[in-house]
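Pasting the sequence and the predicted model now:
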Amino acid sequence: MADMGGDRVEEAVASCAALLRPAAGRDWDGVRAGRLEWNCRRTAEHIASDLIAYAGQLAGRATEAYVPFDIALDEGTGNAGVVDVIEATGGLLAAAVRTTPREVRAFHPYPFRSANREGFAAMGVAEVLLHTHDIAEGLGLPYSPPDELCTWVLTRIFPQVRPEPDAPWSTLLWATGRGELPGREPVSDWRWSNNLVIGAERLTLQGVTPAAAADLRAGGTGGFEWIDGGPFDGTRDAAGMIVSAYGKGEHRPEWGMFVVVRRADGLAVGGIGFHGVPDEEGRAEVGYDLAENARGQGYATEALRALSEHALARDDVKLLFAAIDRENAPSQRVIARAGYTRVSEDLEKATRELHDLEGSLRLYSRES
């Protein structure tokens, strides 16, 4: 996962320019762009505006709102000039993505009020692909971007969407209300989803996208810089669970996996997260692990407290629980320091029978 999106932005912009430049002599003002209310000219200008806005967010390190600026094309600029501006602003976003440190997050309103460099790259690519499609529809031109580019977007900012491995472009169009997929209801209201980050005193818990999970499961870094000895095997196993849930359309980012990153140096030290969404009674299971070189410093306790407090602040969560081997004394100390207590033997027995838990596991819980 060496490329955090700069190359992808350039690839998307190149596909846009390849379609629009030969059509620059057409009437863009008098033609509506697909299903949009805008005409093709306004839509093309919007692509450029989005690209420079995202570049500005990253370059300006904006944390509370959008950087208050916009672009205006010179009077008399023709359609070919608009394509020039799209290429220029795309180059600026690609440069901003490449030069922004991995830990930097800048403001974006949905859904968690921030995005990292990869998120802004993915949003920029999505804007280019989708609005180029809108313009192509208006002008009656065929347009189909590379499948790999569409998959790249889906696995980063559409984690809740069940993929169609053989039809990523159709999936992206369906997910944004621009097309149909067999067996799925039409989409009328949609949002993309940047990864959630939960802050703690010395750590940040950074939500893992399906793309990062797939890389971790395959033996990669997931786009993180890890402490020596990391990631631990449990983190890779948990990443596999995310990949499986994503493939089934069951992944929900808030109830997935987080990589624990140390603020002081930006190094990832472990993984933490949930085994799935809360059940009908508001109960969810947590799990965690650390790389061996990060243990004994209170990181697991701090991360578990932060995750637990974030989850229990929600109206749909009443109880969190963890299953820990009775021989794992260090993990038992972590769970106790994080405010969890051992459940009664009767409840433990009933839960073990209901969920077919191993006899060596002990249950601990924390309520809202």
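Nice, thanks for sending it over. All values derive from a computational prediction rather than experimental measurement. Numbering: from 1, shown residues only.

hey, let's count contacts and neighbours off CA atoms from now on
Will do.

quick one: F321 is in a strand?
Yes - counting by DSSP: H, G, I helix; E, B strand; the rest coil, F321 is located in a strand.

I'd like the distance between the nearest residue to it once chain neighbours are set aside and G273.
Once its chain neighbours are removed from consideration, F321 has its nearest residue in S365; the separation is 4.1 Å (Cα to Cα, 6 or more residues apart in numbering). When Cα to Cα, to the nearest Å is applied, the distance between S365 and G273 equals 15 Å.

picking that back up, give the full set of residues in contact with the residue nearest to F321.
L319, L320, F321, A322, Y340, T341, R342, V343 (Cα atoms under 8 Å, 6 or more residues apart in numbering).

Output the residues you listed as JSON lines; include the columns neighbour count.
Listed next are the contacts of S365 as JSON lines, based on neighbours: other Cα atoms under 10 Å:
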{"residue": "L319", "neighbour count": "18"}
{"residue": "L320", "neighbour count": "21"}
{"residue": "F321", "neighbour count": "22"}
{"residue": "A322", "neighbour count": "22"}
{"residue": "Y340", "neighbour count": "21"}
{"residue": "T341", "neighbour count": "17"}
{"residue": "R342", "neighbour count": "17"}
{"residue": "V343", "neighbour count": "15"}
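
Identify the farthest-apart pair in the residues you listed.
Farthest-apart pair in the contacts of S365 is L319 and R342; separation 13.0 Å (Cα to Cα).

Make sure R21 is actually in contact with V83.
Yes - with contact defined as Cα atoms under 8 Å, R21 and V83 form a contacting pair (6.5 Å).

Compare the two (neighbour count), which wins?
For R21 versus V83, neighbours defined as other Cα atoms under 10 Å are more numerous around V83 (23 against 15).

Surely the more buried one is in a strand?
No - read with three-state DSSP, V83 is helix and lies in no strand.

Wait, it touches A17, no?
Yes - between V83 and A17 there is a contact at 6.2 Å, judged by Cα under 8 Å.

which strands and helices sit next to the helix or strand C150 falls within?
Taking DSSP states H and E as the definition, C150 sits inside helix 147-157. Helices and strands touching helix 147-157, as assessed by 3 or more Cα pairs under 8 Å, 6 or more residues apart in numbering; DSSP states H and E, comprise helix 117-139, helix 168-175, helix 210-217.

second one coming, line it up with the first:
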Amino acid sequence: MRPINGDDVTEAVAGCTAALRVAVDRDWRAVRAGRLEWDCHATAVHVADDLIAYAANLAGRAQDGYLPFELTLDEGTGNAGLLHVIETTGALLAAAVRTAPPGVRAFHPYPFRSADAEGFAAMGIAEVLLHTHDMAKGLGIPYEPPAELVASLLACLFPHVQPGAAPWPTLLWATGRGELSGRTPVTEWRWRNNLVIPAERITLTGLRPAAAHDLRLGGDGGFTWLDGGPYEGTREAASFLLKAYEAGVHRPEFGVFALVRHEDGRAVGGIGFHGAPNEQGWVEVGYDVVEGARGQGYATEALRTLTDWALARDDVEMVFATIEHANVPSQRVASRAGFTRATVEEERLAHDEHGLDDGLQLYVRRA
């Protein structure tokens, strides 16, 4: 499992065209693409159309919708020409991904209305892998992409799906294309790009499992950190995120976020939830800032922003933080972000029913 990049787009497209080239003399319009309603020719055109659309949105920094054009083949274009179009549009997406500056995002409709370069690369790869499978199924030819590429794709776009013993069957199951032992068949599905939440001076950038994995191992998670970062609390939170992903209980919108400063693109801290809301709609939040950025209000800005986002949801009634008695700076951050000290009764319940440590104070903010 590792971050997705432009080279992965190139690899996916090369595998697609190599697999389909053995059937280039067949009539693709006469063959249905697996379980799809499209024939193989229409499916191949769809792949090329998606690749160029993703490249255009990323390169053009589209913000409100897809750029207003679509791919049209010249009359009489054969299968060999169509494969060349897929190769070319794949190369354009790979180039757009490689040249996109860090932090750039562009429009994609779901689930959070935008994607970054890694997200567009992964979506292009998903279209290529899955629809090559569909066409290969219809044409009766073998096809299976590299396991490492599929594992990275699952972690990037399907962080809500528990990894299986083998990545390819897991991806096919997760997209309604196959069965997986012990799991209910999938009839509806969507991939999920990472969530970003803008604030005044920073952007809360959701961590993907691959980034969390790198942070757990002592890496930078793909971010350029201010000197001294990331703080140990961010690495610990990344470890919890990874464990949740491996257990199949990770909800990406209630994960961990890096605090990326607008002025220079450097990460100055981390913030995140300790899991999804419970049945009462309570969710716990934690945060830290690297030493070089402390005392500048970043933690307060991040906590206020993330809490506002959470409390605007229907499934969150209260956000709470547990803070050590001696950690006065963190208590002040919570207070400035609109949190108040819990009542004596609330703290008693937290201690008795939820195992709150005696050395911690409970700070809450309600919807």
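Received the coordinates, thanks. What you see is a predicted model, and the numbers here were worked out from it, not measured in a lab.

picking up where we left off before, can you lay out the helices and strands packed on helix 147-157 of structure 1 as TSV showing distance to Q332 of structure 1 and mean neighbour count?
Conversion of those to TSV gives the following (distance: least, Cα to Cα, whole Å; neighbours: other Cα atoms under 10 Å):
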stretch	distance to Q332 of structure 1	mean neighbour count
helix 117-139	36	24
helix 168-175	43	22
helix 210-217	27	24
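
how about JSON lines for those helices, with distance to R236 of structure 1 added?
Supplementary listing: these in JSON lines, determined by distance: least, Cα to Cα, whole Å:
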{"stretch": "helix 117-139", "distance to R236 of structure 1": "21"}
{"stretch": "helix 168-175", "distance to R236 of structure 1": "25"}
{"stretch": "helix 210-217", "distance to R236 of structure 1": "5"}
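
closest to E353 of structure 1 out of those?
Comparing these by their distance to E353 of structure 1 (Cα to Cα), the top pick is helix 210-217, with 30.3 Å.

Okay, buried residues for whichever helix or strand comes after the closest one please.
As assigned by DSSP H and E, the chain's next helix or strand after helix 210-217 of structure 1 is helix 233-248. Residues of helix 233-248 of structure 1 classed as buried: 233-236, 238-247 (neighbour count, 16 or more other Cα atoms under 10 Å).

Reformat the contacts of S365 of structure 1 as a markdown table; add distance to R35 of structure 1.
What follows is those, written out as a markdown table (distance: Cα to Cα, whole Å):
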| residue | distance to R35 of structure 1 |
| --- | --- |
| L319 | 45 |
| L320 | 45 |
| F321 | 47 |
| A322 | 48 |
| Y340 | 52 |
| T341 | 55 |
| R342 | 56 |
| V343 | 55 |
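
And these, which is closest to L172 of structure 1?
L320 (34.5 Å).

ok, that closest one - contacts?
With contact set as Cα under 8 Å, 6+ apart, L320 of structure 1 has these partners: R283, A284, E285, V286, S308, L312, S365, R366, E367.

Now with 10 Å, please.
274, 278, 282-286, 308, 311-312, 340, 364-368 (Cα atoms under 10 Å, 6 or more residues apart in numbering).

Residue in structure 1 paired with A334 of structure 2?
Residue pairing (TM-score structural alignment): A334 of structure 2 is matched to I335 of structure 1.

Now name the helix or strand holding that match.
helix 329-337.

List of residues touching that helix?
So helix 329-337 of structure 1 is in contact with 288-289, 295-296, 298-302, 304-305, 321-326, 338, 340-342, 362-366, going by Cα under 10 Å, 6+ apart.

So the residue nearest to F321 of structure 1 belongs to a helix, correct?
No - the assignment for S365 of structure 1, made by three-state DSSP, is strand rather than a helix.

Return the distance of it relative to E353 of structure 1.
Distance of S365 of structure 1 to E353 of structure 1, given as Cα to Cα: 17 Å.

Over to S144 of structure 1?
Computed with Cα to Cα, the distance linking S144 of structure 1 and E353 of structure 1 is 52 Å.

now swap in I227 of structure 1 and tell me
39 Å.

Neighbour count: the two, which is higher?
Comparing I227 of structure 1 with E353 by neighbour count (other Cα under 10 Å), the higher total belongs to I227, at 19 against 12.

Contacts only, for that one.
V261, R262, D265, G266, L267, A268, V269, G270, A291, E292, N293, A294.

do T43 of structure 1 as well
W28, D29, R32, A33, L36, E37, S49, H131, T132, D134, I135.

Can you name the two of these that sit furthest apart?
Largest separation among these by Cα to Cα: R32 and S49, giving 18.7 Å.

Any idea how many residues pack against G90 of structure 1?
Neighbouring residues of G90 of structure 1 were enumerated by other Cα under 10 Å; the total is 31.

got a list of what the residue lying closest to A117 of structure 2 once chain neighbours are set aside touches?
Distances taken as Cα to Cα, 6+ apart put V97 closest to A117 of structure 2, at 5.1 Å, once the chain neighbours are dropped. The neighbours of V97 of structure 2, taking Cα under 10 Å, 6+ apart as the test, are 4-7, 9, 54-55, 58-59, 91, 116-121.

Around the aligned residue in structure 1 for P111 of structure 2, how many other residues sit close by?
Residue pairing (TM-score structural alignment): P111 of structure 2 is matched to P111 of structure 1. Around P111 of structure 1 there are 13 other residues, counting by other Cα under 10 Å.
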